[in-house]
Each structure stands twice: as C-alpha cells, then as structure tokens.
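one predicted model, sequence on top.
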Amino acid sequence: MTGTQVKTESAIDRGHRDTDWWRGAVIYQIYPRSFQDSNGDGIGDLAGITQRLDYIASLGVDAIWLSPFFTSPMADFGYDVSDYEDVDPMFGTLADFDEMTAKAHALGLKVMIDLVISHTSDQHAWFKESRASRDNRKADWYVWADAKPEGSPPNNWLSIFGGPAWEWDSVRCQYYLHNFLASQPDLNFHNPDVQDAVLSAARFWLERGVDGFRLDTVNFYFHDANLRDNPPLPEGMVLTGVDATNPYAFQHHLHDKTQPENLVFLERLRSLLDEYPGATSVGEIGADRDVIGTTAAYTVEGKRIHMAYSFDLLTPKRSAAFIRQTVEGMEAGIGSGWPSWALSNHDVVRVASRWGESQNLDLFAPLAVALVTSLRGTPCIYQGEELGLSEADVPFEKLQDPYGIRFWPKFKGRDGCRTPMPWDRGAAHAGFSAGEPWLPVPADHAARSVNAQDMAGGSVLERVRTFLNWRRGELTLQKGDIRFIDSDGETVVFTRSHQNETVLCAFNLSDEPVELNWNDGQLSVLVGSGFGGNAKAGKLMLPGLDALFARVG
C-alpha cells in the first residue's frame, strides 16, 4: 500500500443521505483503460475520467462503476490484482482517485468500484508467500492440492480461459486452483484469515469514500472442500456467458463454484457495508444452475448483497418473448431480492451488434437504453451505449485479450467491446489519446463520437440524454413493481406501479409501426421522454423502434 488513507465526507457522514439510492439508480460503467487518456500513453486513466465527469453527469445517470484500476501486472487487464489498496501507475495515483471521487460527488454521482476477490494475481505478496512453502503463515490462503498418483491434476475442473483449472507449482510441488488464467490463483475462502483480508481491502475503499462495489464473479468465492469432480452438463442445458466453443461449457459446475458457504461470507460482507450508510453492492453471478434461485439467495433483502445480475440479457437471444420470459422468471423467483439488468458490458458483444445489427441504430440504440432502464431493477449502462457503438472488429494481430487469443477465430474475445471511447471525430484517435491507443478506434466509432452527436437533434446521444434525465423525475420507473401485459408481435408492454401511481411502458422492437388494443383504463401520455408513441381511442400506436410512456387512470 502506498499513499495516505483519507476519510472523505462521504465516508464519515452518510447518515443524512438516501440509503436506498441504489434501488432503481442508473449506473454508468467505465472501462478505465478505454475511457480517456490524459497523458498520451494510449491508455485511459483516472485523470481522464475526472475530465469527463461533467459529460457523464449530463447523461442523467446516478452512479459510475469503474472496472479495476488497482496495481496489477495486467495479464487480464486489472482483473489480476497484485495490491488491493493502491492504484496501478498506469491509471495514476491514490490522489488522482481522491480527486475523481470528490468531483463525482460534487456532481451528484455515486462512485462504485470493482472488487475482484475470488482470485488475485500470482504477483500478489499473498501468493508469493503462500507458494514459498507448505507451512508458512499464508500456506493455506490459496487452493493447493496434491497431484493424483500418476501426476495429473486433483480433479476434472476446467478454467474458463481454457484448459485445466489447475497449475503445477514446482516450489510446493502441488497444484493450485485457477478458474481463469494460470496467473490468477484462486483464494481459499474456507480460511477465515482470507475473508478478513479481503474485507479489510473493501473497508480501505469505503473509508476512502466509495459508495459501493461491483462484485466480480461473486459466486466463485468458495469451492467444494472435497474437490469432487464436476459431472457433464445435462442434455439440453446451455451455459450462459460462456462461448459454446469452450470446453468449460461441457461441464455442470456443481463443485467449483456457487457453494453454500458463500452465503455466510456474503452476510459478513453485508455487515461491513452496513457500517457505511448508503454503501451498496451489485454481484455478477455466473451460474449454470438455478440462476434465479442463486440470485434470490444472494440478494435476500437486508441480509446479503443488495442486488445482482446474471448473463440472461447478455446473450445473443433477442425477441420480445425472450425478454418478457427472462424478466418475469426473475420476478417470480427473486423473492425479497432486487435485480440488476444490463444489455452490454466489458465482457460481451455490444448490444448494438448482438441485438440491433440489422436495424437502424439511431432508433434501436436509444430504444434499448429506454427498455433496460424501465425494467424493475437497477440498470447498468456501458460506456458507448449512449452513442450507439457497435462491436469493433479487431484483427487478430491487434488482439490483446488472452481469452480471445486462446479461442480465436470462432470466438474473438472481449476486445471488440473494449475499444476506446470516441470523443472528437476530427481528432487523432477520435480524441481518446494523443498517442497510439492500446486498441484501435474504428472509423465508424469516430463517426459516432460525442462531439458529432452532442446537441444534434435526433442523435442517439441526445435521445438517451433526454430520456434518462426525464426518467429521473419519474419515481415510479425507479422504484415501482412491474406487471407484464400480453401484446402482439415484437412488442414488450408492462406497467410499473408505485405509491398509487401506475405508468404504462410499451416498446416496439420491430421496424414496422404497430397498433395494440388497450382496455385497462384511461391513459395520459407522458411528455418529455423523447419517444413518439401515442394512445388514442383504445389503441396504443407505436412507430417502428419506438416506445410509449403513459400514466394509467
């Protein structure tokens, strides 16, 4: 750890704040490497984020979530942490973080950061000590196991990034577990000292003023202590969030993740968060069995994490029926929990390509944002969604993602959704950096840059900005219950109800205009959303790729 740990106003006294702010808030995800470079080295940094906070605040979002910026050898671009309590020099300093946090709070933005605690880098001091011998103080901080008699790994568990989930270590003459890269050894959460250590790291950032955490791979913390083999994936079952070309998708992951002990640890984490009024958490659940049940168990109100998302709406599937089925299924099974929804993030193909490839992006992109932010839950918007950015086609020779390099060409990895944010269409590298960016900026992204769309009537940016700022005044769309209504074709229709007010939300996912019958009460069309749907004489009239918002009664 370097730098001085400081308490900010937000960490000292949050009691006067709305501790329920996260429920229905819009979270804007920033991938720091690709947001804004302030020093010309081709890599985004914290100072660059600070420069762009006014832009983010203008969108009408409530919080930012930063992907990892901690000290790291960057084998997995920050998701391999070597020091939980410092900033990697690539991104700046702790002082830069403090400056960014202070400005974000001054603009009314909450600050959430990634907490990556299922594993560390093999360069972390904890792992270096653990691997040094079998009897040192941290010998049991990672998952070590002897080889089988013939020298093979302890069981059949696989790494998401390819090959066995076990790596031989010639110092201890044992295998260690890694669910991702071999340079990302898994921590042993069965050891209470490990739990204490990661909770201490979380407290460090809470004291520094963060308003919450996005919990990376939140269901991966514990493994089966008996190291039992995983069975094959049952016939007809499909893993979400894992490419079908990956052998990881062949197994039913009963024993290497989503263990019951995780629930007890999440209660410890929640107790820590509760010490900081208003601090929140959103978990990433990568489960291949009972995703809804897992989400419900992890988000029991007031007991474990505040909310969680899965990969259900991050798949290539796209239809009105699929969206309704997914959301209704979650609503039916989540109990007292609260969901989080996203259509894009740093791990999946951008929704503009995944769902909107054959459609007019100027119409589809703002519609997609309006849809995901109108569902019951807390939506996450990924940088560039507000511009209608599509997936970039990064050639093999420029790929950086080890996941994509491993499974290329059928699976090209995650670089296509991680290319730099385009700010200025007339500037070198679209204004992202004065130097050569770590990933190329596609020409079609430059054409959709912020300055090309800013204040341009009908642009994706202006329509998203209009909608999200309008939504901030509609408490029913933030906190209300949801009820789906039967509708024809590629339409999604539901109501949100809160404190004796009901708002109808209707979305037309097709290019063609549609008319739907409405007999459930008088409608008053809400103005200001930026969408052109209308209601008249018992009909909902929706232009192609458009929406309608109306008060019922």
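Yes, it's here.

please make it C-alpha for all contacts and neighbour counts, starting now.
Noted.

distance from the chain centre to the helix ranked longest in the chain, please.
Assignment by DSSP state H gives helix 192-208 as the longest helix of the chain. Between the mean C-alpha location of helix 192-208 and the chain-wide mean there is a distance of 21 Å, by Cα atoms, centre = their mean, to the nearest Å.

in addition, the following structure is provided for comparison:
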Amino acid sequence: MPSPERKSGARTSRPDWWRGATIYQVYPRSFQDTNGDGIGDLKGVTQRLGYIASLGVDAIWLSPFFTSPMADMGYDVADYCDVDPMFGTLGDFDELMKEAHRLGLKVIIDQVLSHTSDRHPWFEESRAHRNNPKADWYVWADPKPDGTAPNNWLSVFGGPAWEWDGVRKQYYMHNFLASQPDLNFHNPEVQAALLKVVEFWLKRGVDGFRLDTVNYFFHDRELRDNPAMVKDDDAPGLDAPDVNPYGMQNHLHDKTQPENLVFLERLRALIDRYPGRTTVGEVGDGARSLKTVAAYTGGGDKLHMCYTFDLLSPDFTANHIRACVGAAAEMISDGWICWAFSNHDVTRHASRFAQAADEREAVARLSISILAALRGSICLYQGEELGLPEAELSFDDLRDPYGIRFWPAYKGRDGCRTPMVWTSGGNHAGFSSGRKTWLPVPREHKALSVELQEGDEGSLLNHYRRTIAFRKAHPAVIEGGLTFLDLEEDVLALVRDKGKERLLFVFNMRRGPQEVPLPAHLTVKEVLALPGCSGCIDKGHLRLGALDGCCMRV
C-alpha cells in the first residue's frame, strides 16, 4: 500500500505557488468509496491524501461535489454552496481541507459558472413566468414565426442549443444538456450572485478554482447565427468529436465574447483579496484556444492560468508538441498555461498515444518526462501514474449522457472515469466494499494497482514520483525560459534556462532506437539522472532507446 506520507515542497508557501505547480486531478466519484454505496466520496479523498502527497504534487483539483441531480455527473449544479449527500457533507469537506493543508497540499475546486441544473432554485423561479425577479437570469428567447429555435446554435452534447419551455412559451439556451440551462451573464445580478458563490468557498479556505468552460460565460446579445466551418477557417479543434455536428460551425457568437474579459477582471479583483489563491480556466475554443488563453491570462488582472485541449489530441509526435508549446510561448507573452495529456473528458493517454498495448508503459513513462520538462504548470489525472489504459465498456455500463447520445460512433467519457485501483485483489480493487460500483473496475486495471507498483522501484508509479521530484529540484524547469532545437523530425529537443542553470532535454519519440547528433554550439557539461533515461553520448551523438529521453546540463 502507499508509502509513508511525504509532504509537498515548500513552494506551496509562496503567493505564486501555482506558477510551475504540479496539480493532481481527483474525480471524487471514482477515487475511494468509504460507505459501500459504490460511489467515491469526500471521506475517501481525505483517506487517500497521504498517497497523493507521496507523489510530490503541489495541489489537488477536485471535480464537482456540489448538490446535483447528476445528469452530467455533477457538472449540473443545483446548489453551489453545499455538498451532495452522495459525497458527504460540508463538514467532510472541511476535514479534507484540513488534512490537505497539513500535508502541504493546496486544494483547487471546480466551479461550473456558465450553467446550472434545471433543478436549481434560480432556474425554477426563472421559468415560472416572464415577470419575476429572476426572469432574466437565464438566456431566454422567443421562437421564430414558424416556431423554430431563435438561431442555429448547437449543443456540445448534440442537437440544438435551445429547448422549448411551454410555461414561458420561449426557448432557453443550453450549451450542453437540456437540463443544463445557461446563465445570462449580461445580467449584473447574475454576475454578483456567482461572485458570492466564489467568495463562499474562498472564506472556507480553498486555494483556487478550476473554472469549467470559462469562455462560454457570455453569448452574443443579438443571437446571430454561427457561420459554417469552412476549410479556410480555424480548425474546429477538440471541442467535440468529429461525429458531432458541433464541429461544423465556427462558434463566433455562442461563446468567447469580448464581455467575458470584464467579468474575469471582476473575478480576479475578488480573488486578489485573498492572498495566495489561484484560478485556472478551461478553454475550449478550437484553433483559437491559445489566443483566448493569452487574452484571459494577460495583464495580470484576469485569470492566473488556463489550459486548452491542444495536447489532449491523439497526436503524440515531436512536431505536434513543438507546434503547440511553441505557439503558446509566442502568443502568451505575460500569461500562463497549464499543460496536461489526460483528464476526465478524454481517452486516457496510455491508450490514446500507444500504437499497441505492449508499448503503453513506455509511452506513459515518456509522456510524464516530456510534460515535466515543459514551461507552465502541469496537471495529472488520477490513475495516469499507474499507466491505466482506457476502459472498454459495454453500452449497458455507460453513465455518460454524451457517450449514450453518440454511441457507437463515440463511446463517451466513462472509459477514463472508472474507479481507481488500489489493490490487485479484494472487492473492486480496494475502491469499494459494496456489492456494485457505479462503473465497473476493469480486470486489466487490477494488474496495475497501487499495491503492486508501490514496492517495485522500477514501476511507473515510482517513475512518476522521481520525475516530479526532478522537476521541482530544477528552477530552470519550474520558471525558466524554453527554446526548441531542430534536430531530427521525430526528436523533441528543448532547452530550459534560468540564471546559470541551462538544461537540454532530448526525447526520442520514434518507436525504435536512434542516434541524435547534438548541436555543435552546445557543450554538454553533465548528463543528469532524468528518471528513465538510458541515453549515452558518443562522439557528439546521443544514443537513445525507443521512446526514451535524456537531460543534460549545457
């Protein structure tokens, strides 16, 4: 089982602890069940915080645990200021906070501000009739003369972004499920109410907020149609799988509106009243995402950092990573970005990047080595440190409405949300003592359990620990500059530097060994013990094994 607790580093005592931080995402439903109902809970997270601290990360990000009918697994909030009984109580959350801080871990919580559940009291009042105090708190619009929706906007989860309400005899907007109506951010009262929600959690001691769909807050007041996506436009990116018509539109009017910048300034002004707190925004904006990140994090008066879907694609090549990270460095001059290869919305990268099952572990090792070398903060998703592959689930197992809607062309997000595997045996791999879990525990995951990897010094789990420790030990990696070098097409080479420290990272992304000629203008002073490195230098060439990497002081 997990090794003795190791407290996170002293970096978390700095006001800008988030800059270069390593954040561990916890999906509470699937982390640890303590009451036998087959669903993870806050007490379970608290129970496992020692394990998380042993990884050496700086913070945890908790996916939603608020009161919710769970139509979208908690991203449909019915009460922003309480814990759903499924996960526990506010007292359980306070205990989690206390233990996390004792271990030196910061706590970031999800905030789903763009929309609520249709069972939120705000919406129930808003839909009652057209003349009530909250009548304009959501995006309502009259139908066209023929009764159809006000415009052509589409939902990310399929179909129109408009739902007819027979009581008001109007349509309301929903970017996701019909049971997730969008709040009207053009209404100052809505903004004020949401800022009160944020302050409720600030007063409770949280260290930061992950802002769900942060560029979806505002819509075009005129409700203009979105144009079609054409070849000369920005690519649709990864906002939706290609089986979803959502990607056929250029989303100029239903999100990423200029008014959002003013609201983010208001949010930042509130956050700044509580020193040492941070914000990280989720930006889904296709090929425009990095431009949006630059706008949302620039100037020091909006968000602290954002993440995009750029590295969450199936493309695991040197060219792709260099293009994404290089573009970010060029566009985001005074802002900050958070990189990740996996999260709760995408296929696990051990499966997404691997060309065959037998190379998953090598891909996972190389992935964390690359991620740890990048400029920015980094986010890890629970179970990736074990090399968990995407779970293969039957249609009857699915709980994700997105996957159910587009099955079988798209299997949804449940394959990356299955329970954490703590033991190789026992009931449900140590996740739950109950009869059944909310999603099944895949048999192949049990062979990758924490229990089995903990005592193996060469395991992927311990590779993650060493790599995170390596990153934290080098200021050039945490805060330094980044310059890419052009070596071979399937080699990712970059220099990180800060002050007198200058580090050269070289990663062989080929599925076979190769010799890489080192740049003549760089003198290798020392080969550092980058975890997993098996490279050696011979006559100006670096010999690397397949999917291998090396770090040198130059």
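Here it is on my side, so go on. Keep in mind that what you see is a predicted model, and the values were worked out from it rather than measured.

give me the TM-score for this pair.
In this superposition the chains share a TM-score of 0.95, using TM-score structural alignment, normalised by the length of the first structure; 538 aligned residues with a Cα RMSD of 1.4 Å.

thinking again about what came up before, mean deviation, the longest helix of the first structure versus the second structure?
Here helix 192-208 of the first structure, set against the second structure after superposition, deviates by a mean of 0.7 Å using mean Cα distance after the TM-score superposition for the first structure.

report all helices and strands that that helix contacts.
helix 9-12, strand 83-87, helix 261-274 (3 or more Cα pairs under 8 Å, 6 or more residues apart in numbering; DSSP states H and E).

what does that helix rub up against?
5-8, 11-12, 84-85, 98, 115, 117, 141, 187-189, 212, 265, 269, 272, 276, 279 (Cα atoms under 8 Å, 6 or more residues apart in numbering).

tell me the buried residues in the following helix or strand past it?
Sequence-wise, the next helix or strand downstream of helix 192-208 of the first structure (DSSP states H and E) is strand 212-215. Buried residues in strand 212-215 of the first structure, defined by neighbour count with 16 or more other Cα atoms under 10 Å: 212-215.

same check on stretch 413-430 of the first structure?
Buried residues in stretch 413-430 of the first structure, counting neighbours by 16+ other Cα under 10 Å, are found at 413-425, 429-430.

whichever residue in the second structure pairs up with Trp355 of the first structure and Arg510 of the second structure, how far apart?
The equivalent of Trp355 of the first structure in the second structure is Phe353 (alignment by TM-score structural alignment). Using Cα to Cα, to the nearest Å, one obtains 12 Å as the distance from Phe353 of the second structure to Arg510 of the second structure.

those two - which one has more neighbours?
Phe353 (21 against 17; other Cα atoms under 10 Å).

show me where the stretch 51-200 of the second structure has its strands.
Listed from the start of the chain, the stretch 51-200 of the second structure has strands (DSSP state E, counting those that start in this stretch) covering 59-62, 66-67, 79-83, 106-111, 140-141, 162-165, 170-173.

can you put those in CSV and add mean neighbour count and distance to Arg130 of the second structure?
Shown next, in CSV, are the strands of the stretch 51-200 of the second structure (neighbours: other Cα atoms under 10 Å; distance: least, Cα to Cα, whole Å):
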stretch, mean neighbour count, distance to Arg130 of the second structure
strand 59-62, 24, 37
strand 66-67, 24, 27
strand 79-83, 18, 23
strand 106-111, 23, 28
strand 140-141, 22, 9
strand 162-165, 20, 11
strand 170-173, 24, 9
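
reformat those as CSV; add distance to Phe316 of the second structure.
Output for those, formatted as CSV (distance: least, Cα to Cα, whole Å):
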stretch, distance to Phe316 of the second structure
strand 59-62, 25
strand 66-67, 35
strand 79-83, 38
strand 106-111, 28
strand 140-141, 43
strand 162-165, 37
strand 170-173, 36
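
Ser369 of the second structure: which of those is closest?
Nearest to Ser369 of the second structure, of all the strands of the stretch 51-200 of the second structure, is strand 59-62, at 19.1 Å by Cα to Cα.

residues in the first structure matched by that closest one, start to end?
Counting by TM-score structural alignment, strand 59-62 of the second structure sits on residues 63-66 of the first structure.

show me the contact partners of that stretch.
So stretch 63-66 of the first structure is contacted by 25-32, 109-114, 213-214 (Cα under 8 Å, 6+ apart).

apply 7 Å and report the result again.
Outside stretch 63-66 of the first structure, the residues that touch it by Cα atoms under 7 Å, 6 or more residues apart in numbering are 26-32, 109-114.

mean shift of that stretch relative to the second structure?
Stretch 63-66 of the first structure sits 0.4 Å off on average (mean Cα distance after the TM-score superposition for the first structure).

for that stretch, the distance to its chain's centre please.
The answer for stretch 63-66 of the first structure is 10 Å, by Cα atoms, centre = their mean.

Val116 of the first structure reaches Gly78, doesn't it?
No: using Cα atoms under 7 Å, Val116 of the first structure is not in contact with Gly78, being 9.1 Å away.

overlap in contacts, those two.
Residues touching both Val116 of the first structure and Gly78 (Cα under 7 Å, 6+ apart): there are none.

what's the distance between Arg119 of the second structure and Leu105 of the second structure?
In terms of Cα to Cα, Arg119 of the second structure sits 34 Å off from Leu105 of the second structure.

give the closest residue to the residue nearest to the spatial centre of the first structure in space, chain neighbours not counted.
Nearest to the mean C-alpha position of the first structure, counting by Cα atoms, centre = their mean, stands Asn345 at 5.5 Å. Nearest residue to Asn345 of the first structure, sequence neighbours excluded (Cα to Cα, 6 or more residues apart in numbering): Tyr382, at 5.3 Å.

now the one you found: how far from Ala201 of the first structure?
Separation of Tyr382 of the first structure from Ala201 of the first structure (Cα to Cα): 26 Å.
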